[in-house]
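Enquirer: Pasting the sequence and the predicted model now:
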Amino acid sequence: MGRQMLCRAPIFPDMKQLLRTTDPTSIAFAKALLQGEGIDCFEMDVNMSVLEGSIGILPRRLMVHPDDHAEAEKVLTDNGIALEG
């Protein structure tokens, strides 16, 4: 079956955090960039973020497979998205 998720559902339990932010537009932009490069990703903590309303205290996380992490970091930083660390 291969890795065919394109930001829809996690199929790897060992995914690695790429981005953590309370800005939903940054997550959407990052997902679009990664999809454009064929890098699978999964957004975590969406439901928790929705529960807290719009006060922005619970960040969302964007996860990628460890094999794709370095390339995904490069894609985001090349497009002006700041990463932690």
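Expert: Perfect, I can see it now.
Enquirer: Going by C-alpha atoms from here, please, whenever you check contacts or count neighbours.
Expert: OK.
Enquirer: so what's the most centrally placed residue in the chain closest to, chain neighbours aside?
Expert: The structure's the chain has its C-alpha centroid closest to residue 62; by CA atoms, centre = their mean the separation is 2.1 Å. Leaving aside its sequence neighbours, residue 62 sits nearest to residue 43 (CA to CA, 6 or more residues apart in numbering; 4.6 Å).
Enquirer: Okay, one more to line up with it:
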Amino acid sequence: MRQLLRTNDAVLLSAVGALLDGAGIDHLVLDQNMSILEGSLGVIPRRILVPDDDLAAARRLLTDAGLAHELTPDG
């Protein structure tokens, strides 16, 4: 699994999850429980990971959706 993006924005996480689901790309959201434990401050960013084999397709999908600026630089 490789990191696709990291963010504190719950709306962005939801949108990216929906895009990935729509494209049939499996993904995991990590650090969600830690983010809940720290409260609503949004200090701990959550990460979206995708399988290595799907990383290029996921990056293309987000780029096409206008979200390239949100991608982790090295994936």
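Expert: Happy to help now that I have it. Quantities reported herein were computed from a predicted structural model and do not represent experimental measurements.
Enquirer: Surely the residue nearest to the centre of the first structure touches residue 44?
Expert: Yes: using CA atoms under 8 Å, residue 62 of the first structure makes contact with residue 44 at a distance of 6.2 Å.
Enquirer: does residue 18 of the first structure count as helix, strand or coil?
Expert: strand (DSSP: H, G, I helix; E, B strand; the rest coil).
Enquirer: how about it, what's its match in the second structure?
Expert: In the second structure, the residue matched to residue 18 of the first structure (TM-score structural alignment) is residue 4.
Enquirer: For residue 24 of the second structure, see how far away that match is.
Expert: Distance, residue 4 of the second structure to residue 24 of the second structure, by CA to CA, to the nearest Å: 15 Å.
Enquirer: likewise residue 3 of the second structure?
Expert: For residue 3 of the second structure, the distance to residue 24 of the second structure (CA to CA) stands at 17 Å.
Enquirer: Name the residue in these two with the higher neighbour count.
Expert: Using other CA atoms under 10 Å, the more surrounded residue of residue 3 of the second structure and residue 24 is residue 3, with 21 against 11.
Enquirer: if we can go back for a sec, what is the neighbour count of the match of residue 18 of the first structure?
Expert: Residue 4 of the second structure: 24 surrounding residues under other CA under 10 Å.
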